[in-house]
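K.L.:
Sequence and predicted model, in that order:
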Amino acid sequence: MTELQIGSLILVCTTLVLFSGVPIAFGLTVVSIAFLYVFDGPGSLSAVPRTFLDEISGFALLAVPMFVLLGSLIGSSRAGADIYEALHRWLARVPGGLVIANIGACGLFSALSGSSPATAAAIGKVGVPEMLKRGCPAGLATGAIAAGGTLGILIPPSVTMILYGVATETSIGRLFVAGVVPGVLLVAIFCAYAWAATAFAERNVTQPRDHYTLKEKIRASGTVMPLFAIIALIILALYGGYATPSEIAALAAMLAFLYVALVYRIVNRDNLWPIFGNAVRESCMILLIIAASGLFSYMMSLLYVTQTMADLLVGWNLNRWVMLLVVNVFLLVAGCFLPPVALILMTMPILQPVLEANDFDMIWFGVLMTINLEIGLITPPVGLNLYILRNVAPQVPLMTVLWGSVPFVLIMMGFMVLLCFFPGIALWLPNQMFGP
């Protein structure tokens, strides 16, 4: 068989295995071992244990369990509800202020948790019922949280960007900094859309809004001020170059532990055991996927599938922007079926040589790809955030959640186009801080 035929067979087998419901890590491992055995002989299996260990032995990956623990600690407390309440009190008199408060809460919570599903669940559990109770359209209420939750993989710290940095051997610090401006701009655009949509919906409706005194606003903000301090310390340590992302992750996890212990009194074993248990399970899942994806990439490289596919794409002699369009359409479609972690680790060994051959900046593409993968989190058939919102708001039909997220999908697609015309949106800040 030719390399392209082997690659096509790998694609079909991997798709069938992943859609069978087998865990991603186990599915990729089974496919890799089977193809190594059949096409390269039993001797090639001796590299399986070494490849597994090599993939998860990098110092940069120490940041993964630490950021996962950070998210687990924050997600286990009332931090999400408190962030939402504080923002709501300050924005209560603004048209669409309730929706804007939820989007802002998603941005702040995602900056701490680094997880899109955790952000959607934590903020949605509190925010959606409140928005529905105050007459906000169900589609806008759920769509705003579903889309706002996707920011968890763009606004640093981001586990997804760590894995992209490991897969492409690019600077994780630069990736983190590159995600800041696009993340803040997306939050601002989401808020502007929420304001416009709410103002249009309420143009003929007179509905009293909540009113809070300055004292009540300050009291609500007091609980979440330590969270702002944690974010500030992370930014100072990361952007000031005082520590590596792994060291910052450990510091942030320790500060989050002190925060939930002192503010929310989560100190006994019955409360802490589930938190650390969830963090261990999620970290092991991510690291197993990394190891399995490394084995999968090794198998495709050994069978010369990766190189052949890259040469084929380059050999098409497409305009570099047409090539980028093809790559992004592929990622959009694949992102509707596969989670971001698996997609990054499976596709970047093939895409990176093609992108570099067309002179695309890998830091810039990391931001572009992350926004692309965000869209996959709110589009069917997988659309993880859609199902999370359906669970936290069972009174809202899934189709309503889906249609409510469509405007935000269009906003993100438009922002990707803007990022292509103005790459400085992502590259200006890291170039200013670290140099070109």
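P.N.:
Sure, I can see it.
K.L.:
use CA for all of it now, contacts and neighbours both
P.N.:
Fine.
K.L.:
In the longest helix along the chain, which residues are buried?
P.N.:
When the chain is scanned for its longest helix (criterion: DSSP state H), the result is helix 269-302. Neighbour-count burial for helix 269-302 flags 275, 279-280, 282-283, 286-300 (criterion: 16 or more other C-alpha atoms under 10 Å).
K.L.:
and the helix or strand that comes right after that helix, how far from the chain's centre?
P.N.:
Counting by DSSP states H and E, the element after helix 269-302 in chain order, helix or strand, is helix 305-315. Relative to its chain's centre, helix 305-315 lies at 28 Å (C-alpha atoms, centre = their mean, to the nearest Å).
K.L.:
for comparison:
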Amino acid sequence: MSPIELGTYSVVAIIFLIYMGVYIPIALGVVSFVSIWLMRDNFELSMNLLKVAVSDSVMEYTFATVPLFTFMGLVVSKAGLGSDVYEVMSTGFRRVKGGIGMATVGANAVFAAVTGSSIASASVFSKVSVPQMMRNGYNPRFAVGVVAGSSVLGMIIPPSAMLIIYSFVAEQSVGDMFLAGVVPGIMLAFAYVVAIWVMGRLTPGFIGGRPADEYERMSWKEIASKTLPILSLITVVLGGIYTGWLTPVEAGATGSLVALIIALVRRQISLRGFWEALLETGHITASILFLITAASIYSRMLGLAGLPNELGDLLASSNAGFFTIMVLYVIMMLFLGTLLDTSSIILIVVPLFLPLVEPMGLSLVWFGIITVVGAEIGLLTPPLGISCFVIKATLNDDRISLKDVFLGALPFAGVMLIVLILLIRFPALSLAILN
């Protein structure tokens, strides 16, 4: 069997194993290790490449961003800053049709700027936003759909775990990826608000609800007390990276310290809560390190098999240009999004397409934004739709089925696809801040 055939079968085997429930890094690592062994008939070579993959992952300085930003997000969540921002947003949109939905999008966008986790956003706003919308007569499908749709902002607006994983796979600067994610994240949040406004005009029955008149107008002092902590944290983290005063690692450390101080001042974190945040940070960091290590040996396996070069030759012989390659890429991500989670898609597909995109002179930072946005659509589509499952599990409400969550999220998946097309057509949108 030729290396090309082995490489092809390996990719298929990895996808099959992940779909069957095998832990992602184990599927990537074991299949890649065995494939290299079979290609070269050399067990020692496989072991050496595995050692190199592990050492490269552990010794990478920028990997320190993972535990630091993870810890910061967990502390912010425990400090209750998400619900505070939601209350402020709700008062601002209280008299608009679908206003609480718009407030959920806005609050999720702000919350995403410090947590970087779609799962955390889905969990927090399922508890805070959905009950409030249902008390105000909103359609349950819209209520859960807007939470599911806006939760994906956590993976696009920096700091984002997926942007960090992509930066390791594509060997790009974490800071550049963070800055490139700002404009697309704001674009998507704005597009969601516009979509809700349009749905309120064209399909008011889908939204339902009435203006949330029970919210009294907040004083400026109340607004400041609820928003200044999280805004100051965003300013320290993203402002430090943007101005060049802080590296991403230093920004993560500073942000963690500021978040901890805020939680202590607000008396929202106990010694037990602090210990739980540290333990969860360790678990998440270890799992991401395992992912990056497995992705490293997977990339080496693809290189030995010559699969990216073969794919490039195939597309070149068919005279495939930029448009064709991007259409194939997006279709592949949308298809895999119905089966796999975002990190799996990034780890499997990106090493295949990077050798095709780089010679075309395209920005790999822009390509990373396209990858994350495209893969994030999978969080809203069945059968996997992780955000939808998290919302259903968090609510534990028999009145709302998993089908309701998926159908409610469908319009927002469509909005994401439109934004993705715009980002592909106009790369400057992703690179505006960098340029």
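P.N.:
Thanks, I have it. Remember, predicted model here, so these are calculated numbers, not experimental data.
K.L.:
still on that earlier bit, determine the angle, from 0 to 180 degrees, between the longest helix of structure 1 and helix 305-315.
P.N.:
70 degrees (axes from the mean of the first three to the mean of the last three C-alpha atoms, to 10 degrees).
K.L.:
tell me, what residue is most central in structure 1?
P.N.:
Ile153 (2.1 Å; C-alpha atoms, centre = their mean).
K.L.:
which one in structure 2 is aligned with it?
P.N.:
Mapped onto structure 2 by TM-score structural alignment, Ile153 of structure 1 lines up with Met155.
K.L.:
repeat for Asp361 of structure 1
P.N.:
Match for Asp361 of structure 1 (TM-score structural alignment): Ser363.
K.L.:
Kindly report the same for Arg209 of structure 1.
P.N.:
That one, Arg209 of structure 1, aligns with Ala212 by TM-score structural alignment.
K.L.:
and Pro184 of structure 2, what pairs with it in structure 1?
P.N.:
In structure 1, the residue matched to Pro184 of structure 2 (TM-score structural alignment) is Pro182.
K.L.:
My error: substitute Ile119 of structure 2 in the last question.
P.N.:
For Ile119 of structure 2, the residue aligned by TM-score structural alignment is Pro117.
K.L.:
Check which helices and strands the host helix or strand of Asn372 of structure 1 sits against.
P.N.:
Following DSSP H and E, one finds Asn372 of structure 1 within helix 362-376. Contacts defined by 3 or more C-alpha pairs under 8 Å, 6 or more residues apart in numbering; DSSP states H and E place helix 362-376 of structure 1 against helix 159-168, helix 172-178, helix 320-335, helix 340-357, helix 398-421, helix 424-434.
K.L.:
can you tell which of those helices is closest to Leu140 of structure 1?
P.N.:
The closest of those to Leu140 of structure 1 is helix 398-421. By C-alpha to C-alpha, the value is 5.2 Å.
K.L.:
how big is the offset of the closest one relative to structure 2?
P.N.:
Here helix 398-421 of structure 1, set against structure 2 after superposition, deviates by a mean of 1.4 Å using mean C-alpha distance after the TM-score superposition for structure 1.
K.L.:
Contacts made by that helix with the rest, please.
P.N.:
138-144, 146-147, 186, 189-190, 368, 371-372, 375, 378-379, 386-387, 389-390, 425-426 (C-alpha atoms under 8 Å, 6 or more residues apart in numbering).
K.L.:
Stretch 16-27 of structure 1 too?
P.N.:
Counting by C-alpha under 8 Å, 6+ apart, 14, 31, 285, 288-293, 342 sit against stretch 16-27 of structure 1.
K.L.:
Kindly indicate which of those residues lies nearest Leu69 of structure 1.
P.N.:
After measuring the contacts of stretch 16-27 of structure 1 against Leu69 of structure 1 - C-alpha to C-alpha - the closest member comes out as Met285, at 13.4 Å.
K.L.:
how much space is there between the closest one and Gly173 of structure 1?
P.N.:
Counting by C-alpha to C-alpha, to the nearest Å, the gap from Met285 of structure 1 to Gly173 of structure 1 is 24 Å.
K.L.:
just to revisit the earlier point, any idea which of the contacts of stretch 16-27 of structure 1 is closest to Asp54 of structure 1?
P.N.:
Using C-alpha to C-alpha, the contacts of stretch 16-27 of structure 1 come closest to Asp54 of structure 1 at Ala291, 8.1 Å.
K.L.:
separation between Pro67 of structure 2 and Thr115 of structure 2?
P.N.:
From Pro67 of structure 2 over to Thr115 of structure 2 (counting by C-alpha to C-alpha), the distance is 12 Å.
K.L.:
do Arg272 of structure 2 as well
P.N.:
Going from Arg272 of structure 2 to Thr115 of structure 2 by C-alpha to C-alpha gives 20 Å.
K.L.:
re earlier: show me what the longest helix of structure 1 is packed up against.
P.N.:
Other helices and strands packing on helix 269-302 of structure 1, by 3+ C-alpha pairs under 8 Å, 6+ apart, are helix 24-40, helix 47-55, helix 63-76, helix 305-315, helix 340-357.
K.L.:
Mean neighbour count added to those helices, as a markdown table?
P.N.:
As requested, those are exported to a markdown table (neighbours: other C-alpha atoms under 10 Å):
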| stretch | mean neighbour count |
| --- | --- |
| helix 24-40 | 19 |
| helix 47-55 | 15 |
| helix 63-76 | 25 |
| helix 305-315 | 17 |
| helix 340-357 | 19 |
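K.L.:
looking at these, which is closest to Ser246 of structure 1?
P.N.:
Checking those against Ser246 of structure 1 by C-alpha to C-alpha gives helix 63-76 as the closest, at 4.2 Å.
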